[in-house]
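*Asks:* following is a predicted model, sequence given first.
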Amino acid sequence: MGRSFKFLLVLWALVACAGVASAQPSSDSRVADLVKRGEVRIGLFLPQYIKDAASGELKGVWAESARAFAARLGVPLVLVEHPTPPQAIACLKSGACDLLFLPFDDRSASVGDFSPPIFQFDYTLLVPANSRVHRVADIDRTGTKIAAVRNHASTISLSGLLKQAELTLAETPEQTFELLRSGQAAAMASARPTLLTYSAKLNGSTVLADRYGANINRMVVPKGKTGWLSYVGEFVEDAKATGVVQKAIERGGPPGVTVSPPGDPK
C-alpha cells in the first residue's frame, strides 16, 4: 500500500470522525429535555415554506434556519406543516411543537416567549398592470378593496392604518391572490417575499417599493421554558454574527428577506 493511499485513508478517517463529532447531541443542561427526546419539532405555516413537488422537501429561510438550529442542538429536525398561523400557534400551545417563528406584537405576546429578532422583511402591496396605485398611501380610497390573509400579521398592521379602503379576507395566500387575479380586489397585501412570488404569476403586476410595516421574525418557545429561551437566544445572535442566517436566506429565499441587526430592540 503506497504512502499516498495511506494518507488518503487517514484523511478520510479524520473527516469522518469530525462529522460524527459535529453531530453529537448538545450537552447543554438548558436543553437537556429536548436532547433526551431525540428530536426538535418546529412548526411552520404558509407562506413560511414552499414544498418541493419532487422531493417533498420544505424550502425557505424558515426551514433553513430550523435546520441550522437542529444541527446546533445535535438532534433530528421534524418540520410540522400548518396551513395557517392559528394552527401553528395551537401546535405550540398543545406541546406538539417545540418552537415557531413569529413576529412579536400585542396579538402574539401571549403565544410564548420570544428570542431576539433573527430576520425580517417588509409589508407592502401587489397591484395589477395599469394600476393607479404607486404608493401605499394611494390605496386608501372609498370603495377600494384590498385582498389579505385573515389573522396574518401583515393584515393586522394594515387594518390599523386604513380609513376608507376595505379589506377582503381569505384563509390562505393562494386564495388571497385569486381575489386579486379575478378582479375582486384592487391590491393584495402581504409580506414582500410572498408578493414577489405571486407577482411572477400575474403579467404586468408590480410590488410597491415602499412599505406599510415590517415583519420582524423571532423564534418562539413555550411560555416558561426559560432554559430553552436562553439557548435559542444565543443561537440567534451567533447565527446572525457568523453568517448562518445570511446563508439560510441565500439557500432558501425568498427574495426580500434580510438579516436582523444584532441585539433586541423589544
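*Replies:* Thanks, I have it.
*Asks:* only C-alpha atoms from now on, for both contacts and neighbour counts.
*Replies:* OK.
*Asks:* count the neighbours of residue 13 for me.
*Replies:* Residues near residue 13, counting by other CA atoms under 10 Å, number 12.
*Asks:* er, residue 135 actually
*Replies:* By the measure other CA under 10 Å, the count of residues near residue 135 is 15.
*Asks:* now do it against residue 153, distance only.
*Replies:* Here the criterion is CA to CA, to the nearest Å. By it, residue 135 lies 20 Å from residue 153.
*Asks:* also residue 109?
*Replies:* 12 Å.
*Asks:* tell me, what residue is most central in the protein?
*Replies:* In the chain, the C-alpha nearest the mean C-alpha coordinate belongs to residue 62, at 4.0 Å (CA atoms, centre = their mean).
*Asks:* wait, what's in contact with it?
*Replies:* Residues counted as contacts of residue 62 (CA atoms under 8 Å, 6 or more residues apart in numbering) are 44, 48, 49, 101, 252.
*Asks:* for those residues, work out which two are farthest apart.
*Replies:* Of all pairs drawn from the contacts of residue 62, the one with the largest separation by CA to CA is 101 and 252; the distance is 15.2 Å.
*Asks:* give me the more crowded residue out of those two.
*Replies:* Each of residue 101 and residue 252 had its neighbours counted (other CA under 10 Å), and the higher figure belongs to residue 101 (27 against 19).
*Asks:* the structure to be compared is supplied as follows:
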Amino acid sequence: MASRLGALVCVACVAALAACTTSPQASRPSAQVVSELAPSGTMRAAINVGNPVLATMNTATGQPEGISVDLARELAKRLGVPVSFVIYNAAGKVTAGVQAQQWDVGFVGIDPERAEYMDYTPPYVIIQGVYMVPQDSKINTNADVDRAGVRIAISGGSVYDLYLSRRIKNAQLVRAPAPSLVTDMMLTQHYEVAAGVKQRLAADVARLPGLRLLDGNFMVIRQAMATPRNRPEATRYLTQFVEEMKSSGFVAASLQRHHVDSAEVAPAETAPQ
C-alpha cells in the first residue's frame, strides 16, 4: 500500500513538473480579446495561397486548406465566433490588405518593415528561402548570386523580397506580382536566378526540366500570426495561442496532414518578436 501511494505521489510530481515546464496554455479569451480579434463579430483571417507551406486552394471544394487555415479555425472556435477567409495570392497583398483594414488575423513572415502595420506573435513554423538556377548555370553557391549582371526573379512584397532588397548590392531584383509567376518569368525572360520559398521552387524543379536549387538557403523565414497594430490584448492572447499550438503538437500534426515536409515547427519562445 505504501509503495503504491509513493508511486502515485511520484506520478503527481512528474505531472506537476511537466505543467511548469511546458508553454502556458492560452487562457479563456476576454471580451476585449474577442473584440480586438473579431471587431465585426466575425474573425477575418488573411490566407496567402501563394505560399504552399501556409495554404493552397482545394480545387474540388473551392476552399483554402493548410496550416494557416487550421490555426484560424481553431482560434475562431476558441473565441466563439465565425471565421471568414480573405484570400490573397501573394504576401505583399496581405500587407496591403492590413493597410486597407481587410483582415483581423494574418499569417506572415516576420520582417521589420511590416511591423509598421502589424504586430507579430512568435513564429509557429520556420521555412527556407532558396535560389533556383538553370541546370547549366555557372552559379553554384548562394554567394555567387550577388554579382553584376545577375537578375533575380522574385515575388514582389514577399518577406524574402524585403530581405534581399536590404542585402543585395550588385545583382538586380526583378519582381513578379505573385509567387506562382516567378519561375515562368525567369524562364521566358531568361533571367539568371529565381528566389522563393523552398517548397514552391522545389515543385518547379520537379515538374520542369533543366532547373536546380542551390544548396542551403539565403534566409530562414520565421512565419508568425499577426494582427493590425495597436490591438495589444489580441497580440498577447495570440502569443499564448501560438505557443500552445506548437507545444501541443497541433502545428506538427497540421504540417503532416497537409504533406508539408519543407518546414519545421518553430522552437518555443516566451514573448513576441
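*Replies:* Received the coordinates, thanks. Not measured: the values here are computed from a predicted model.
*Asks:* who are the contact partners of the equivalent of residue 142 of structure 1 over in structure 2?
*Replies:* Counting by TM-score structural alignment, residue 142 of structure 1 lines up with residue 148 in structure 2. Contacts were defined as CA under 8 Å, 6+ apart; by that measure residue 148 of structure 2 touches 170, 171, 172.
*Asks:* repeat the analysis, applying 6 Å as the threshold.
*Replies:* Residue 148 of structure 2 makes contact with 170, 171, according to CA atoms under 6 Å, 6 or more residues apart in numbering.
*Asks:* tell me the SS of it?
*Replies:* Following DSSP: H, G, I helix; E, B strand; the rest coil, we place residue 148 of structure 2 in the coil state.
*Asks:* could you check how far it is from residue 254 of structure 2?
*Replies:* Applying CA to CA, the value for residue 148 of structure 2 to residue 254 of structure 2 is 42 Å.
*Asks:* on that earlier part again, in terms of neighbours, single out the busier of residue 109 and residue 153 of structure 1.
*Replies:* Set side by side, residue 109 of structure 1 and residue 153 show unequal neighbour counts under other CA under 10 Å, the larger going to residue 153 at 23 against 12.
*Asks:* residue in structure 2 paired with that one?
*Replies:* Under the alignment (TM-score structural alignment), residue 153 of structure 1 pairs with residue 159 in structure 2.
*Asks:* test my guess that residue 264 of structure 2 contacts residue 124.
*Replies:* No - applying CA atoms under 6 Å, one finds residue 264 of structure 2 not in contact with residue 124, separated by 8.6 Å.
*Asks:* which one of the two has more residues nearby?
*Replies:* Neighbours of residue 264 of structure 2 and residue 124, each counted by other CA under 10 Å, are more numerous for residue 124; the result is 26 against 15.
*Asks:* helix, strand or coil for whichever residue in structure 1 pairs up with the more buried one?
*Replies:* Aligned counterpart of residue 124 of structure 2 in structure 1: residue 118 (TM-score structural alignment). Reducing the assignment at residue 118 of structure 1 to three states with three-state DSSP gives strand.
*Asks:* residue 118 of structure 1: what's it in contact with?
*Replies:* With contact taken as CA under 6 Å, 6+ apart, residue 118 of structure 1 is in contact with 217, 218, 236, 260.
*Asks:* so how far is residue 178 of structure 1 from the first one?
*Replies:* Read that as residue 217 of structure 1. Going from residue 217 of structure 1 to residue 178 of structure 1 by CA to CA gives 26 Å.
*Asks:* quick one, which of the two is more surrounded?
*Replies:* Between residue 217 of structure 1 and residue 178, counted using other CA under 10 Å, the more crowded position is residue 217 (22 against 15).
*Asks:* many thanks, have a good one.
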